[in-house]
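just coords:
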């Protein structure tokens, strides 16, 4: 197969964008099949008469658009077609790669606790048979009571089991809340940088997502007021505690201001508290401050085990039937079997032990990140799974991510979390939980430190 050399003369704008656009057209027309290896940066630069930096930036732009993927030590290849909602998907990575791209819980040895809980469940054949049967979509009452106590203890939520619907994890909880409250074409407001999972659900449901400006605390009340006046939104999705990706936590005064705006404009709030249990201290959730105007989504999967797939939605009474309808239409019910394991861990105290271990690991990881990246604008929060790094000039986030990947470290740029077409900050999210082993994390941080300290290879990316 011949080497792909595009004709960029018919494309306007910066040359790196022209190369990326030509690549998109070639993929669409079948000239670049899935899996094809692209020319090296030097080869394509020489062929087109541009700098290597221009090609590097073009490849990074194509990777951001999901057209190609870089493989450490192997080159850049055309990716399989993927939807915009795929920007937070889990992929297999080589063992020598330090993956700081996804907020996944640390891997503790859970075999023995699981065995004890499973054995205990199997000791009562009648109760076990009940777990293996179909149940109403809201979930078993006794399991909702246990999880309601958990939510009250670790989130300070106004948790009533009668107003709780169980879900198959936090992502499912978000999706169910959106389906209950909004319809295709409705406007959903989010932070200008937000969890990609909500964007995935909003895209599939054909919602119109509009960003709201943020500051160091998260959502700006003045910007929210303006967005409500301009867009007449149906709902607001936000993360007031350990915001993803910035780690921001709203003060009590800020939370009250956000509620005031939404109350006046009759905007339902969908509050994401999936990471909330990790916070050492946080103000009351929005749901506790305004129970009739907030739907809270939570999960134990993120802090206990992803395989448990046990989440929940706490909602005003009038929304509970609609949430039940959404669950029944999507999967009939969350698994009572995995919920039983989660509830057993909560009741026997193991969940609290695991949560504390998780917090300690994340506290140590944050300390390690500050030690390696001292002097740079790194933002962490006690026990948060991630950190936020603002890049110094002249570095640009997409190129920084691409270069880190070439050196075996996976991270996410602000563009992964960006809503709309506005300016995106030059920031990076580091998922510290992705490499909880100190030696592995140190190796990844040293690569990033090297890129920050020796910026000359990246400097040319900013001057086109």
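Cool, got the structure. Just so you know, these numbers come straight off a predicted model, no measurement behind them.

can we go C-alpha only for contacts and neighbour counts from here?
Will do.

tell me the SS of residue 76?
At residue 76, secondary structure determined by DSSP: H, G, I helix; E, B strand; the rest coil is strand.

wouldn't it be in contact with residue 62 here?
No. The pair residue 76 / residue 62 is not scored as a contact, 10.3 Å apart, by CA atoms under 8 Å.

find the residues that touch each one of the two.
The contact sets of residue 76 and residue 62 overlap at residue 68 (CA atoms under 8 Å, 6 or more residues apart in numbering).

which helix or strand contains residue 25?
Using DSSP states H and E, residue 25 sits in helix 15-28.

what's the angle between the next helix or strand along the chain from that helix and helix 15-28?
Per DSSP H and E, the first helix or strand lying C-terminal to helix 15-28 is helix 41-48. Orientation of helix 41-48 against helix 15-28 (axes from the mean of the first three to the mean of the last three CA atoms, to 10 degrees) gives an angle of 100 degrees.

list the buried residues for helix 41-48?
Using 16 or more other CA atoms under 10 Å as the test for burial, helix 41-48 gives 41, 44, 45.

start and end of stretch 379-386, how far apart?
The straight-line separation of the ends of stretch 379-386 (CA to CA, to the nearest Å) is 9 Å.

same question for stretch 194-211.
9 Å.

got it, and stretch 126-145?
20 Å.

pull out the buried positions in it.
128, 131, 137, 138, 139, 140, 143, 144, 145.

now do the helix or strand hosting residue 145: which elements does it pack against?
Secondary structure assignment for residue 145, by DSSP H and E: helix 141-155. Other helices and strands packing on helix 141-155, by 3 or more CA pairs under 8 Å, 6 or more residues apart in numbering; DSSP states H and E, are strand 164-167, helix 336-348.

switch to 7 Å and redo it
helix 336-348 (3 or more CA pairs under 7 Å, 6 or more residues apart in numbering; DSSP states H and E).

so what touches the helix it packs on?
117, 131, 132, 143, 146, 147, 308, 310, 351, 352 (CA atoms under 7 Å, 6 or more residues apart in numbering).

you'd agree the last one is in a helix?
Yes. Under three-state DSSP, residue 352 sits within a helix.

count the neighbours of it for me.
17 (other CA atoms under 10 Å).

for it, give me its contacts.
Taking CA under 7 Å, 6+ apart as the test, what residue 352 contacts is residue 346.

mind checking how far it is from residue 285?
Using CA to CA, residue 352 is found at 20 Å from residue 285.

next up, a second structure to put side by side with the first:
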């Protein structure tokens, strides 16, 4: 099966890059035998604060918390802000697993129209007058699945609306590392209402279980409680590994290479699918394909599986009430060999007729 569904960008020679980091890290085994603070070690939080503050205002380490994954960080944010059972605004096309998390927490999702700059302020304002929206969840820097990057001006517009209606904004930055010059995140732009989640599973590797949470100061006690309830404490094995990779400059070098590889894969994908409407970030490892008339995502998905190719139908990214039967998401990160990706793309093209 050619996997064009999962999207964890891994370079072909990444084991070689990792070996010196892991060899050094094993010498810290004496630190692995004691329970650490639920929010994470102060040194790891300091490094994390510096890392996520690179483009824009500095975030203090007292606003930083360590989680074991992006999913845990999202759940902690929702529970700490008491958003279970409430209404949350999302992009009309958004992260599929967030839709699942919301269902588990009895959260009503309100899909808001988007354009090439992301969520429309007019759509959020209208939704906020019609529903008691308590929060906003967005992926503003390389949206999954569309690849859109929200410019600074649009972010400031959404902050004004959120502040007017007493809402928080959860900024999920799963793919922002691939952007060469990302705008400031919402925790930087609005410290009173902005949350920011940065997972290391894609910048580093899928099995590196670390995510950073930046949050407004007033939620500190609730966040620590939810971290304790969902994981006891973060893994020093992984958090110190990440801190070492950041401090040595090795993470930055790896990300630079991933951006280059992403740009190459995005270009080759568009070459194969020339003539079709393909959306995606220039360095992105996924793209959003609009299907030609008469082709539905459900039928195409099923026929591609029979041909040995797995993609993601657009319907799994659609907010409630939003139709997405005319889209599929194609991910180019799971297959290390780009030739296999191209083989899968050729099969897609053939199926499209």
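Yep, that arrived. The shown structure was predicted, so the numbers you read here are calculated from the model rather than taken from an experiment.

quick check: TM-score for this pair?
For these two chains in superposition, a TM-score of 0.95 is obtained (TM-score structural alignment, normalised by the length of structure 2); 353 aligned residues with a CA RMSD of 1.7 Å.

about what we covered before: what's the helix holding residue 25 of structure 1 packed up against?
helix 52-64.

how about the helix it packs on, aligned to which bit of structure 2?
Alignment of helix 52-64 of structure 1 against structure 2: no match, by TM-score structural alignment.

what's the next secondary structure element after that helix?
That would be, after helix 52-64 of structure 1 and using DSSP H and E, strand 68-71.

that following strand packs against which elements?
By 3+ CA pairs under 7 Å, 6+ apart, strand 68-71 of structure 1 packs against strand 75-78.

again, only using 10 Å
Here strand 68-71 of structure 1 touches helix 15-28, helix 52-64, strand 75-78, helix 397-406, going by 3 or more CA pairs under 10 Å, 6 or more residues apart in numbering; DSSP states H and E.

nearest residue to the aligned residue in structure 2 for residue 290 of structure 1 in space, please, no chain neighbours.
Mapped onto structure 2 by TM-score structural alignment, residue 290 of structure 1 lines up with residue 190. Nearest-residue entry for residue 190 of structure 2: residue 159, 7.1 Å, with adjacent residues in sequence omitted and distances by CA to CA, 6 or more residues apart in numbering.

for that neighbour, helix, strand, or coil?
Applying three-state DSSP: residue 159 of structure 2 is helix.

distance of it from residue 69 of structure 2?
Relative to residue 69 of structure 2, residue 159 of structure 2 is positioned 26 Å away (CA to CA).

and for residue 139 of structure 2?
Counting by CA to CA, the gap from residue 139 of structure 2 to residue 69 of structure 2 is 16 Å.

which one's more surrounded, those two?
Neighbour count, other CA under 10 Å: between residue 139 of structure 2 and residue 69, residue 139 has more, with 28 against 21.

measure the equivalent of that one over in structure 1 to residue 433 of structure 1 for me?
Per TM-score structural alignment, the equivalent position to residue 139 of structure 2 in structure 1 is residue 239. To residue 433 of structure 1, residue 239 of structure 1 is 19 Å away according to CA to CA.

likewise residue 116 of structure 1?
Per CA to CA, residue 116 of structure 1 is found 27 Å from residue 433 of structure 1.

show me which of those two is the more surrounded one.
The neighbour comparison of residue 116 of structure 1 against residue 433 (other CA under 10 Å) goes to residue 433, with 27 against 14.

related to what we said a few turns ago, want to throw the buried residues of helix 41-48 of structure 1 into TSV with distance to residue 218 of structure 1?
Formatted as TSV, the buried residues of helix 41-48 of structure 1 follow (distance: CA to CA, whole Å):
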residue	distance to residue 218 of structure 1
41	39
44	42
45	42
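
return the member of those residues nearest to residue 58 of structure 1.
Nearest to residue 58 of structure 1 among those, counting by CA to CA, is residue 41 at 9.6 Å.

residues contacting the spatially most central residue of structure 2?
Closest to where the C-alpha atoms of structure 2 average out (CA atoms, centre = their mean) is residue 174, at 2.2 Å. Neighbouring residues of residue 174 of structure 2 by CA atoms under 10 Å, 6 or more residues apart in numbering: 70, 95, 139-144, 197-203, 211.

how about 7 Å then?
Contacts of residue 174 of structure 2 (CA under 7 Å, 6+ apart): 198, 199.

next, it: secondary structure please.
Following three-state DSSP, residue 174 of structure 2 is assigned to coil.

next one: residue 425 of structure 1
Reduced to three states by three-state DSSP, residue 425 of structure 1 is coil.

which residues touch stretch 253-262 of structure 1?
For stretch 253-262 of structure 1, the surrounding residues in contact (CA under 7 Å, 6+ apart) are 221, 225, 268, 286.

neighbours around the corresponding residue of structure 2 for residue 197 of structure 1, how many?
With TM-score structural alignment as the criterion, the equivalent of residue 197 of structure 1 in structure 2 is residue 97. Residue 97 of structure 2 has 12 neighbouring residues, counting by other CA under 10 Å.

try the one 4 residues further on
Residue 101 of structure 2 is surrounded by 15 other residues when neighbours are defined as other CA under 10 Å.

wait, is it part of a strand?
No. Residue 101 of structure 2: not assigned to a strand; according to three-state DSSP it is helix.

mind checking how far it is from residue 84 of structure 2?
According to CA to CA, residue 101 of structure 2 and residue 84 of structure 2 sit 10 Å apart.

mind checking how far residue 136 of structure 2 is from residue 38 of structure 2?
Applying CA to CA, the value for residue 136 of structure 2 to residue 38 of structure 2 is 26 Å.
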